[in-house]
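Chemist: Return a 3D structure for these sequence lines:
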Amino acid sequence: MPTTEQKQRGYLHGERNGTITTLIPAPAELAAAEPEVTVHHTADGVAFVRTPEDRFADLPDYPFAPHYAVIDGLQMHYLDEGPRDGEPVLLLHGQPASSYLYRRMVTPLAEAGYRVIAPDLIGFGKSDKPIDLRFHHFERQVALVKAFIQTLGLDAISLFAQDWGSCIGLRIVGDRPDLFARVAISNGQLPVFHPPMFYIPEPVELDPAAPSMLEALGPTVGDPFPVAFQAWINFTLTSPGFDPSRMIAYMCAAGGRPLSEAEIAAYNAPFPSLLFRAGPRAFPSMVNQCGTRNAAAWRGLAGFARPFLHVRGTLDTQFGSQEMQDSMTTIIPGAKGQPHTALEAGHYIQDNKGEELAALLVDFFAANPIAVSPVSRVFGA
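Modeler: Now for the predicted structure:
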């Protein structure tokens, strides 16, 4: 078992476990503590909450009409901007963000003639939010995005993804490379940890005495990725005061563009209380589920010869290094000869440098016209 010192340090040398098991309080108890919130259920019995629409009124720089697809009984919100017959550009966000992260990129891409589709992953943004942390398994999130692509009938896709959007997006590209015409990635990877590398508390128990985000993560600044990420897993799972928007605000400021209070409130709009935060709380621990099926997807990526671009944020201490960029561009054949770029930006590069990043993508698309025919719209496993 890990010692107290190891827990405080963050990198736990105890037994690794792949998934969350016991929750204290249980999801039903958590819901009972907020009786004013309506808990819905899918036909398969998945309990979820839906953020009230008025929470999203007048979000700054987010004038986009909402669209919804129903995936496994859950509403998945997405933006759909630009000409309907334009080449589809799929933008995938990570944790704990939403399509709001892309607000500075959607309009430039749409004005360039692309159909811009930016979903909110299940558990985030305007999408439905299952209340059980155990719902948020990596394989399930991959399946949900695959089903979303099938529901919209997308093919010859140009993908841009970051953070967990990269994990999910690259996995799907590796599984079904035929569906993608171009791929661009920033500040993300497709990890493979087999056996599981990280420790998940058992049980997962809310701790009223949990340290603040800065107290929990501050001592790990400059530490290797496993140390810092273990601390992030611990904090998101056990801190009842975890505020997703403050994490984004902290990282955006570190990247050179502090958020306004209105923007911070917009990032927090999807999560009015703890009951709505199972997705942001659980996502970091999904890294332990990135194993053999991701390794198989890398074999697909190693054969992906269509255009691949990597843009790194130099102020992202974990994912913005030259080594991280090289680790992808030397393996994926389609990366050869592409203008891989570094921007002075942090982890949330879309917020720090949104317009500049959109311009890079427009140039990348124009320099690499689609030379593939649309594939069958029947989406496989």
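Chemist: make it CA atoms for all contacts and neighbour counts henceforth
Modeler: Will do.
Chemist: Show me where the stretch 151-300 of the chain has its helices.
Modeler: 164-175, 213-217, 225-238, 244-254, 261-268, 278-282, 292-301 (DSSP state H, counting those that start in this stretch).
Chemist: Please provide the structure for the following sequence as well, for comparison with the first:
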Amino acid sequence: MQFLTTPEHCFEQITDFCYPPQFLQVDDFEGGSLKLHYVDEGPRDANIVLMLHGEPSWSYLYRKMINPLVSEGYRVIAPDLIGFGKSDKPTERSDYTYQRHLDWVRQVIIQLDLKDITLVCQDWGGLLGLRLVAEHPDVFSRVLAANTMLPTGDHSPNEAFLNWQTFSQQVEVFPVAGVIKGATVTSLSPDVLDAYNAPFPDETYKAGVRQFPLLVPTTPEDPASEANRQAWQILQQFNKPFITAFSDSDPVTAGGDKIMQKLIPGCKGQAHTTIEKGGHFLQEDQGEKLAEVLLNFMNANPL
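Modeler: Below you'll find the predicted structure:
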């Protein structure tokens, strides 16, 4: 598999994300391996919080949440999905599939021997994370879902998603930071926008960014649809603590929280919340508030 590695100098100007980089070698399923970057902060023997990002962000998205959790004694692990952040970026769009992304994140869990995981997932972090919860319910102890869903393609996507999908395929130069800016409700500084652009020096690094919107199951016959249906069968029996913390200004995932609350037994009795003044990337808009919700949730549901 051919891939690119973003030069380290591209990240040198980022001043608000100074965590020592950690790397794993993960199977590329073609006889080689890829380098996957992750943040790993806090005591190694502490309770684990696994934070999964989505499209087109990277672990930088969680910077406002990592320190508050580490300060409370948790170990926070935030991987960069393959094709994003400081992880390697296969150059062919066909290299990216839903199943491969699942297997790459699964390798993080296996190689780091993660157990009793509290999952935090948003956007594609949920499409991957919720599948993995269903496939490995024994290693996940709590879940916080924010602005995400596990679609099966049995229901038509809303107009906001379809517009996004069309834009992502037709725009000549994929504006990574512009996408983040357009899906937040607060003003982002030039430094923050530069940090979101940093992993992608030019268009050749963006095969994964381009392909991700097409991997969302939107028809019943999608390659991932049946597996997601099966995952829902298991999630409808998942009775470990599960909380939704969606934002008030995300047209793409609006209403997904109510579906989860209805179908997932672990949602019963939890302090579900709608975070105000938050766009799709609520970690950027209201990261400190989301960290507070998460800490309260974990304190109310100790392991």
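Chemist: Quick TM-score on the pair, please.
Modeler: Superposed pair, TM-score by TM-score structural alignment, normalised by the length of structure 2: 0.93. Supporting alignment: 292 aligned residues with a CA RMSD of 1.3 Å.
Chemist: if we can go back for a sec, take the helices of the stretch 151-300 of structure 1 and lay them out in CSV including distance to residue 328 of structure 1.
Modeler: Output for the helices of the stretch 151-300 of structure 1, formatted as CSV (distance: least, CA to CA, whole Å):
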stretch, distance to residue 328 of structure 1
helix 164-175, 11
helix 213-217, 27
helix 225-238, 17
helix 244-254, 24
helix 261-268, 30
helix 278-282, 26
helix 292-301, 9
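Chemist: could those be laid out in a markdown table, adding distance to residue 349 of structure 1 and mean neighbour count?
Modeler: Below are the helices of the stretch 151-300 of structure 1 laid out as a markdown table (distance: least, CA to CA, whole Å; neighbours: other CA atoms under 10 Å):
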| stretch | distance to residue 349 of structure 1 | mean neighbour count |
| --- | --- | --- |
| helix 164-175 | 13 | 25 |
| helix 213-217 | 20 | 16 |
| helix 225-238 | 19 | 21 |
| helix 244-254 | 8 | 19 |
| helix 261-268 | 15 | 18 |
| helix 278-282 | 19 | 24 |
| helix 292-301 | 23 | 18 |
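Chemist: Which among the ones you listed is found nearest to residue 188 of structure 1?
Modeler: Proximity to residue 188 of structure 1 (CA to CA) singles out helix 164-175 among these, at 5.2 Å.
Chemist: how about the closest one, aligned to which bit of structure 2?
Modeler: Using TM-score structural alignment, helix 164-175 of structure 1 corresponds to residues 124-135 of structure 2.
Chemist: Look at the residue nearest in space to the middle of structure 1 and give its secondary structure.
Modeler: Compute the mean C-alpha point of structure 1, and by CA atoms, centre = their mean the closest residue is residue 94, 1.6 Å away. Classification of residue 94 of structure 1 by DSSP: H, G, I helix; E, B strand; the rest coil places it in coil.
Chemist: Repeat that for the one 3 residues further on.
Modeler: Secondary structure state of residue 97 of structure 1, per three-state DSSP, is coil.
Chemist: From what I see, it and residue 124 are in contact.
Modeler: Yes: contact criterion CA atoms under 8 Å: residue 97 of structure 1 and residue 124 qualify, at 7.0 Å.
Chemist: quick one: which of these two has more around it?
Modeler: residue 124 (28 against 25; other CA atoms under 10 Å).
Chemist: Quick check: the gap between the more buried one and residue 214 of structure 1.
Modeler: 23 Å (CA to CA, to the nearest Å).
Chemist: how about the helices of the stretch 151-300 of structure 1, which one is nearest residue 365 of structure 1?
Modeler: Across the helices of the stretch 151-300 of structure 1, closest to residue 365 of structure 1 is helix 164-175 (CA to CA), at 17.3 Å.
Chemist: Longest strand of structure 2, counting residues only.
Modeler: strand 33-41 (DSSP state E).
Chemist: Give me the contacts around it.
Modeler: 19-28, 59, 66, 70, 75-82, 85-88 (CA atoms under 8 Å, 6 or more residues apart in numbering).
Chemist: Cross those residues against helices and list the overlap.
Modeler: Among the contacts of strand 33-41 of structure 2, the ones falling in helices (DSSP state H) are 66, 70.
Chemist: Now the buried members of the contacts of strand 33-41 of structure 2.
Modeler: 23-26, 28, 59, 66, 70, 75-82, 85-88 (16 or more other CA atoms under 10 Å).
Chemist: So which of those residues are in strands?
Modeler: Filtering those for strands - DSSP E - leaves 23-26, 75-79.
Chemist: which secondary structure elements does the helix of greatest length in structure 2 contact?
Modeler: Ranked by number of residues, the top helix in structure 2 under DSSP H is helix 282-300. For helix 282-300 of structure 2, the packing partners by 3 or more CA pairs under 8 Å, 6 or more residues apart in numbering; DSSP states H and E come out as helix 63-71, strand 242-247, strand 273-275.
Chemist: Test my guess that residue 232 of structure 2 contacts residue 134.
Modeler: Yes: between residue 232 of structure 2 and residue 134 a contact is recorded at 7.4 Å, counting by CA under 8 Å.
Chemist: mean shift of the match of helix 164-175 of structure 1 relative to structure 1?
Modeler: Superposing on structure 1 and averaging over aligned pairs (mean CA distance after the TM-score superposition for structure 1), stretch 124-135 of structure 2 comes out at 0.5 Å.
Chemist: which other residues reach that stretch?
Modeler: So stretch 124-135 of structure 2 is contacted by 51-55, 101-102, 105-106, 119, 121, 139-140, 145, 148-151, 228, 231-232, 234-235 (CA under 8 Å, 6+ apart).
Chemist: mind redoing it with 7 Å?
Modeler: 52-55, 102, 121, 140, 145, 148-150, 228, 231, 234-235 (CA atoms under 7 Å, 6 or more residues apart in numbering).
Chemist: among the residues you listed, which two are most distant?
Modeler: Pairwise distances across the contacts of stretch 124-135 of structure 2 peak at 25.6 Å for 55 and 234 (criterion: CA to CA).
Chemist: which residue lines up with residue 43 of structure 2 in structure 1?
Modeler: In structure 1, residue 43 of structure 2 lands on residue 83 (TM-score structural alignment).
Chemist: What sits closest to its match if chain neighbours are left out?
Modeler: Ranked by CA to CA, 6 or more residues apart in numbering and with sequence neighbours excluded, the top spatial neighbour of residue 83 of structure 1 is residue 115, at 5.4 Å.
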